[in-house]
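Participant: quick one, what's the 3D model for this:
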Amino acid sequence: MKVLYIIISLLPVVTFLNAQPRSAAVKQVEDYTTKQYTSLEKLYRQLHENPELSLHEEKTSGIMARELRTLNFDVIEKLGGHGLVGIFRNGKGPTVLIRTDMDALPLEEKTGLPYASTARGVNAAGANVPVMHACGHDIHMTVFVGTARALTAIRKQWKGTLVMVAQSSEENGFGADLMFKAGLYDSIPTPDYAIALHDNATLEAGKIGYRAGAFMASVDMMNITVHGKGGHGAAPHTTIDPVVLSAEMIMAFQTIVSREINPLEPAVITVGSIHGGAVHNIIPDEVKLQLTLRSYSPEVRQQIIAAIHKKSEHLALQAGLSPDKLPEITINEPQTPATINDTDLTNRLVHVFTQQFGKENVVEIPPAMVGEDFSRFALQDKKVPICMFWLGAVDPALVKKSKEQGTALPSLHSSTFAPLPEPTIKTGIAAMSGAALNLFGSVIR
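Facilitator: Have a look, this model is predicted:
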């Protein structure tokens, strides 16, 4: 382990040596972060060990609020769930918003880390479940705090208003919607830019990933109740079997993307849950399905929803069900819109990152079909350009091994996902601070 940590500690140095000459402000951020790193990793471990589920982030939110108050931010709490916002006014200039998410997932951690989570929480169904930061929101928050510390420490190097938003409940898609319903953009100076990052489970620590335009997909959570006519398992001819009907529907759904959607349009339909029946020999009266629908285009989204309705109804009628027994289809609200990065803003930040880290450490990454409610920051009445970028979080040795052996790395939302704290945290702070400084006008473009 000692040798491993020595190798890791050299990675940020190598990264910065490969970069172009940096401004004095960016150099100050890097030096400050190096001095602060022991404190930041301690914070990271604290957050990792004490995760909280969506809409339950009370203690986590308290930590974020205390950090911002210590830095003389004006803090507004309970702004949509446990969401909060900190405002730091530093003279006349642009307003830059930086956002982090705070919630964790209902998973039992199996990383074997000495600081692995053993926390438990109560999920939306009222069940007591294990909780883990399996999506790296603990990394996001640590970078968030480190960036706030660094930018306030060098406040003489920039002018403007820094808005730090810590959002509740990203994982279930509620958080951003709740913040805006609570009047987020009416409570702060209108941002000129909004930026965020997300750790990446396939990209090496020390690297930054980007994508202008389509970045993450829209997400709909669909529920279908398939009705039938139950009866004895020995006499299926006297029933209308909703289990068989559900199977037919699921197979029919697979042809929507493959045969009805333009092959050049990304789309995904996943049936993630099937529940019906209680015992071996009884055909039930109904089956419940849960689906996730993903796309980038509103037109494709509507096409998918319409096709599911049509196929479900036709198959139900074909099975002999009456019109009042057709499948019931609902979609959870709020729906998560697609995250579309502003092209000009993204290109501007890519230039900043290339200057900081070197061209070889700034990687264009294809759009992903995962979703992120950071998209909502661009979709309010007050139009704000947004950019979310990827933060490499994987030990480079593991990435190399994965490529050589053809083995998969633990993904986000995996019980074995374990980001490499250093240099991930240092790189994240340098990237986010460098981006903000540029947007404040402090870095040569």
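Participant: when you work out contacts or count neighbours from here on, use the C-alpha atoms and nothing else.
Facilitator: Noted.
Participant: can you give me the helices in the stretch 101-250 of the chain?
Facilitator: Counting by DSSP state H, counting those that start in this stretch, the stretch 101-250 of the chain has helices at residues 137-153, 175-181, 184-187, 242-259.
Participant: following up with a second sequence; could you model it the same way so I can compare the two?
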Amino acid sequence: MNSLTAALDRVYAQIAPELLEIYKDLHRNPELSMQEHRTAGIAADYIGKLGYAVTRGVGVTGVVGVLRNGEGPTVMLRADMDALPIAEDTGLPYASTVTATDTEGRSVGVAHSCGHDLHVAWMLGAARVLAEHRDAWQGTVLIVFQPGEETAEGANAMIADWDAAGLPRADVVLGQHVMVGAAGTVSWREGVILSAGDSLKVQLFGRGSHGSQPQTSIDPVVMAAATVMRLQTIVSREIGPQESAVLTIGSLQAGTKENIIPDDATIKLNIRTYDEGVREHMLQAVRRICCAECDASNAPRPPEFTTLSSYPLTDNDHAATARIVDAFRAQFGDAVLQSKRMAASEDFSVFGRTWGVPYVFWFVGGTDPEVHAKAKAEGTLNRIPSNHSPRFAPVLDPTLETGLQAMLSAASAWLCPTASTKGDTA
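Facilitator: Okay, here's the model as predicted:
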């Protein structure tokens, strides 16, 4: 236990009820990506009362709190705020019944089915401990509440506003995420921990006609079907068996009636990769195949490509990760686990990549330990509702406390250095 988690241990029983109420309020009132005005206001008001210098509206709804406490490194702690366009199905007494209008004008259910409400609660608790126990650490803390993680917009939007807002850049960037895993555990990995993610919309153009006269058409449905099948060969025939990649067609839309051949068809696809070279090959192959299938069908014009979202690799700095793992082991002992690479994606690394500084991202288990142990023994872990499921619901005890301990332990590796590491921010 370090001085920050020791401080947390002394006050946790006092601050936990407040944090749980904030969490339940945020869970009950989720907001879509880049629309997190209420959430941002709650976060900004809370840390402002603690003495942080607060800047609002960084990247539309982002909030940054700065707390200077003597000489030392500048450590950034990041939490994302946005919810998902999902109707919640958890049965919780504080479940969301919110609906909202998405960017395409559709009315959708909204729910914190990824756990970002818990991330905000963690960050508020960490911010309070840091503010009220300044004798336990030294340096500068950046508390960052980021919008738009689910759409890969928020980190880039905040970076675009950062320097103009007069905000300091960090020496190290730290973040965490609640995931399926035994509550009370934390999981880490050096190097690549999360995949790159690229989502594209491809519009294919044909020539519409009556369904009884296909010879007068250029059928975009057939064109799209052939394209979908061919795209599946990228992973199976172009990516080496030692590499990993995923290509999923999540949407194929064309036409309105069974006897009308439409003018166009739209494919939406998602790519996950763990290597920049593989990523580039996949993106180029998608374009090559789509264009070739359109040529083969004698399409009147080439396909149009639109990037829906693009997430970089989350590639944890080795030295900084080792430093955090030491702090985790001192805090959690055997509850510190090594993670596999995950196929999920995050825009968290945008901060560290832009500034050229180390960043580390890790996971906090949010599953009832008995439920997790039973599922593991029975080989049914994949049946536990995961992030982005309408039934995803982390247990709050001990997950709330573990997340606070993990964030403060990680920060302590820079803000409470030992004699041998003081001043080293690598």
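Participant: which residues does G181 of structure 2 contact?
Facilitator: G181 of structure 2 makes contact with 364-367, 369, 372, according to C-alpha atoms under 8 Å, 6 or more residues apart in numbering.
Participant: output the longest strand belonging to structure 1.
Facilitator: strand 193-204 (DSSP state E).
Participant: give me the distance between P147 of structure 2 and A183 of structure 2.
Facilitator: Distance, P147 of structure 2 to A183 of structure 2, using C-alpha to C-alpha, to the nearest Å: 26 Å.
Participant: so stretch 106-118 of structure 2 matches what in structure 1?
Facilitator: Residue correspondence for stretch 106-118 of structure 2 in structure 1, counting by TM-score structural alignment: residues 127-139.
Participant: what comes up buried for the matching stretch?
Facilitator: Applying a neighbour-count criterion of 16 or more other C-alpha atoms under 10 Å, one finds 129-139 buried in stretch 127-139 of structure 1.
Participant: turn those residues into JSON lines, columns for distance to P419 of structure 1.
Facilitator: Below are the buried residues of stretch 127-139 of structure 1 laid out as JSON lines (distance: C-alpha to C-alpha, whole Å):
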{"residue": "V129", "distance to P419 of structure 1": "22"}
{"residue": "P130", "distance to P419 of structure 1": "19"}
{"residue": "V131", "distance to P419 of structure 1": "17"}
{"residue": "M132", "distance to P419 of structure 1": "13"}
{"residue": "H133", "distance to P419 of structure 1": "10"}
{"residue": "A134", "distance to P419 of structure 1": "9"}
{"residue": "C135", "distance to P419 of structure 1": "9"}
{"residue": "G136", "distance to P419 of structure 1": "7"}
{"residue": "H137", "distance to P419 of structure 1": "11"}
{"residue": "D138", "distance to P419 of structure 1": "10"}
{"residue": "I139", "distance to P419 of structure 1": "8"}
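Participant: just give me the longest helix of structure 1.
Facilitator: helix 24-49 (DSSP state H).
Participant: the inter-axis angle of that helix versus helix 137-153?
Facilitator: 150 degrees (axes from the mean of the first three to the mean of the last three C-alpha atoms, to 10 degrees).
Participant: now Q356 of structure 1, what's its secondary structure?
Facilitator: Look at Q356 of structure 1: counting by DSSP: H, G, I helix; E, B strand; the rest coil, its state is helix.
Participant: what do we get in structure 2 for it?
Facilitator: In structure 2, the residue matched to Q356 of structure 1 (TM-score structural alignment) is Q331.
Participant: how close does that match get to L4 of structure 2?
Facilitator: In terms of C-alpha to C-alpha, Q331 of structure 2 sits 11 Å off from L4 of structure 2.
Participant: could you do T354 of structure 2 as well?
Facilitator: 29 Å.
Participant: neighbour count for these two, which is higher?
Facilitator: Taking other C-alpha atoms under 10 Å, T354 of structure 2 and L4 do not tie; L4 has more neighbours (25 against 10).
Participant: ok, that one - contacts?
Facilitator: Contacts were defined as C-alpha under 8 Å, 6+ apart; by that measure L4 of structure 2 touches 129-130, 133, 136-137, 408-409, 412.
Participant: buried subset of these?
Facilitator: Among the contacts of L4 of structure 2, those classed as buried by 16+ other C-alpha under 10 Å are 129-130, 136-137, 408-409, 412.
Participant: would you list those in a markdown table and tack on distance to T39 of structure 2?
Facilitator: Below are the buried ones among the contacts of L4 of structure 2 laid out as a markdown table (distance: C-alpha to C-alpha, whole Å):
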| residue | distance to T39 of structure 2 |
| --- | --- |
| V129 | 20 |
| L130 | 21 |
| A136 | 29 |
| W137 | 28 |
| L408 | 22 |
| S409 | 26 |
| S412 | 27 |
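Participant: all strands for the stretch 251-400 of structure 2, in order.
Facilitator: Counting by DSSP state E, counting those that start in this stretch, the stretch 251-400 of structure 2 has strands at residues 260-261, 264-273, 304-311, 314-316, 336-338, 359-367.
Participant: tell me the most buried of these?
Facilitator: Ranked by mean neighbour count under mean count of other C-alpha atoms under 10 Å, these are led by strand 359-367, which reaches a mean of 26.
Participant: residues in contact with it: which ones?
Facilitator: With C-alpha under 8 Å, 6+ apart as the test, strand 359-367 of structure 2 has contacts from 172-189, 193, 314-317, 320-321, 349, 352, 394-396, 399, 402-403.
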